[in-house]
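*Asks:* sequence unknown, structure follows:
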């Protein structure tokens, strides 16, 4: 029982980590808490729902297309809501309030158009077979989630650490003004970061929709709490920390639901957030910033 719960927690945490990676990348590079990020999660799930139900796509084709669709939504919303604020160097509170208003409008519009009902992916999209290894039961959908998450996380790490583009992104994250003076097109790079972050969120929406087989417009709203927990526990802007914290949160939620009460999962996530802010505001893997007069 314990080992099975641990496996389930790691698989759930992998999806949380995928969602939070885009969130922490966006914050780390663009220095903005973009509250529309949860909408990209919902957008990816609904795009995959349309592709699989109406266009006849399989899950392997629908997943990358839905992720890129969510990335395109992210670029459009970044240009519409945040690009002007970046040009005038508006304070961080301005972007927070703009994206708060934006996400409320987006969720309301999505609910009016799509309705509040829960939608489900086609039942034959993924084989219902389960594999038993050393007494542990793993479904085909769970293996798909783990494989897709591993591929996308590996690709992001390779991009950030092994390419000139990744070097430019890291330079912009450290010193955006200096990066601009060195010839880096910070406007285009900001759009690219938004696209990558949107792709990760959209892919997370597809995988969560596949895991729980429940898609609705507000599904991204619940994930935002977990996203905040993961990036704060892992360290603001720290990709490695977001990955580890996402896995830990998934394991803790599964054990809470299995051994305590399923209704306490969100309470436990909030409690972790509060304790980390009290004891280590920079996160488990973040670096404290020393401010000098």
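*Replies:* Arrived safely. Remember, it's a predicted structure, so these values are computed and weren't measured experimentally.
*Asks:* from now on I want contacts and neighbour counts done on CA atoms only, so please keep to that.
*Replies:* OK.
*Asks:* show me where the stretch 51-200 of the chain has its helices.
*Replies:* 59-81, 83-87, 92-114, 140-162, 164-174, 176-181, 186-212 (DSSP state H, counting those that start in this stretch).
*Asks:* let me have those in a markdown table, adding distance to residue 8 and mean neighbour count as columns.
*Replies:* Listed next are those as a markdown table, based on distance: least, CA to CA, whole Å; neighbours: other CA atoms under 10 Å:
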| stretch | distance to residue 8 | mean neighbour count |
| --- | --- | --- |
| helix 59-81 | 21 | 21 |
| helix 83-87 | 40 | 14 |
| helix 92-114 | 30 | 15 |
| helix 140-162 | 8 | 16 |
| helix 164-174 | 33 | 17 |
| helix 176-181 | 40 | 14 |
| helix 186-212 | 11 | 25 |
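*Asks:* another one to put next to it:
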């Protein structure tokens, strides 16, 4: 039982990171119906922002987190304006290819400066508690709590603010919304800023939990976060959160109770099975085709 509780805590930590990254995928898809396959590499950039700020500026955790989130958000907005905006009316495959190209650019640009894995300085005190045989670290509590707070803030913005209302309106019918005076370009930029900033936060948390980072770290993690978004119902904010925690739990439990080499097989198998029996995900709904 104690072993199960320990692994459940590990699952919450990993699921929190997956959920934050998955939110970026689901927000962009909800607004533009495109998959930003560069999002996993923006997560990687967030980890490297953490490394650079902690190494050269020697700042504490909170400033490092905020600078990393802002830096990744600005990069996300720039990518949207330069690479994606000209392709809004183009076939979807053009946007997908562009997103893959942007991801490759980010990987190789980072590789030029850091061709080898880098160690991230420790920004948090190494405090642990023993609760009935379960070892709980301060870092685990912080990652889970901070992730939940960021998800709640995002959900509040989308559901209760004017910006969120505009996002939902564009998602419903982006051809009509401009006629109502909504600044579509500004709202799309805000969507990218919010989604990528959460990916940057996830990069910081991952870099602190697993403090060796490299330019290719975002590839597999990005795909798994995409799986989380699809499992929960891509385009649905709360679905992305649920999908992230489900995938994190599946991976940790598979590694804990079977061979750890099966975790990726099970993760992608989960996506395949879900798409067969529930193509729209757990909370996803089929899009209505307007004619």
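*Replies:* Cool, the structure landed. Since the structure is predicted, the reported quantities are computational estimates derived from the model, not experimental observations.
*Asks:* circling back to that earlier point, between the helices of the stretch 51-200 of the first structure, which gets nearest to residue 274 of the first structure?
*Replies:* Closest approach to residue 274 of the first structure among those is made by helix 92-114 (20.4 Å; CA to CA).
*Asks:* distance from the chain centre to that closest one, please.
*Replies:* 17 Å (CA atoms, centre = their mean, to the nearest Å).
*Asks:* now stretch 165-183 of the first structure
*Replies:* Using CA atoms, centre = their mean, the offset of stretch 165-183 of the first structure from its chain centre is 23 Å.
*Asks:* just the residues contacting that stretch, thanks.
*Replies:* The contact list for stretch 165-183 of the first structure (CA atoms under 8 Å, 6 or more residues apart in numbering) reads 28, 29, 30, 31, 159, 160, 161, 184, 186, 189, 193.
*Asks:* what about 6 Å?
*Replies:* For stretch 165-183 of the first structure, contacts defined as CA atoms under 6 Å, 6 or more residues apart in numbering pick out 28, 29, 159, 160.
*Asks:* and that stretch, which stretch of the second structure?
*Replies:* Counting by TM-score structural alignment, stretch 165-183 of the first structure lines up with residues 163-181 of the second structure.
*Asks:* distance between the ends of stretch 32-46 of the second structure?
*Replies:* Start-to-end span of stretch 32-46 of the second structure (CA to CA, to the nearest Å) is 23 Å.
*Asks:* in the first structure, which residues correspond to that stretch?
*Replies:* Against the first structure, stretch 32-46 of the second structure falls on residues 30-44 (TM-score structural alignment).
*Asks:* quick check: longest helix of the first structure.
*Replies:* Ranked by residue count under DSSP state H, the longest helix found in the first structure is helix 2-30.
*Asks:* next, format the helices of the stretch 51-200 of the first structure as CSV and append distance to residue 16 of the first structure.
*Replies:* Below are the helices of the stretch 51-200 of the first structure laid out as CSV (distance: least, CA to CA, whole Å):
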stretch, distance to residue 16 of the first structure
helix 59-81, 15
helix 83-87, 28
helix 92-114, 20
helix 140-162, 10
helix 164-174, 23
helix 176-181, 29
helix 186-212, 7
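*Asks:* residue 7 of the first structure: which of those helices is closest?
*Replies:* helix 140-162 (9.8 Å).
*Asks:* list the contacts of that closest one.
*Replies:* 166, 207.
*Asks:* ok, average deviation of it from the second structure?
*Replies:* Taken over the aligned residues, the distance from helix 140-162 of the first structure to the second structure averages 1.1 Å (mean CA distance after the TM-score superposition for the first structure).
*Asks:* okay, angle between that helix and helix 164-174 too, please.
*Replies:* Calculated by axes from the mean of the first three to the mean of the last three CA atoms, to 10 degrees, helix 140-162 of the first structure forms an angle of 80 degrees with helix 164-174.
*Asks:* so what does residue 18 of the first structure match up with in the second structure?
*Replies:* Using TM-score structural alignment, the equivalent of residue 18 of the first structure in the second structure is residue 20.
*Asks:* ok, now which ones touch that match?
*Replies:* Neighbours of residue 20 of the second structure in contact, by CA under 6 Å, 6+ apart: residue 198.
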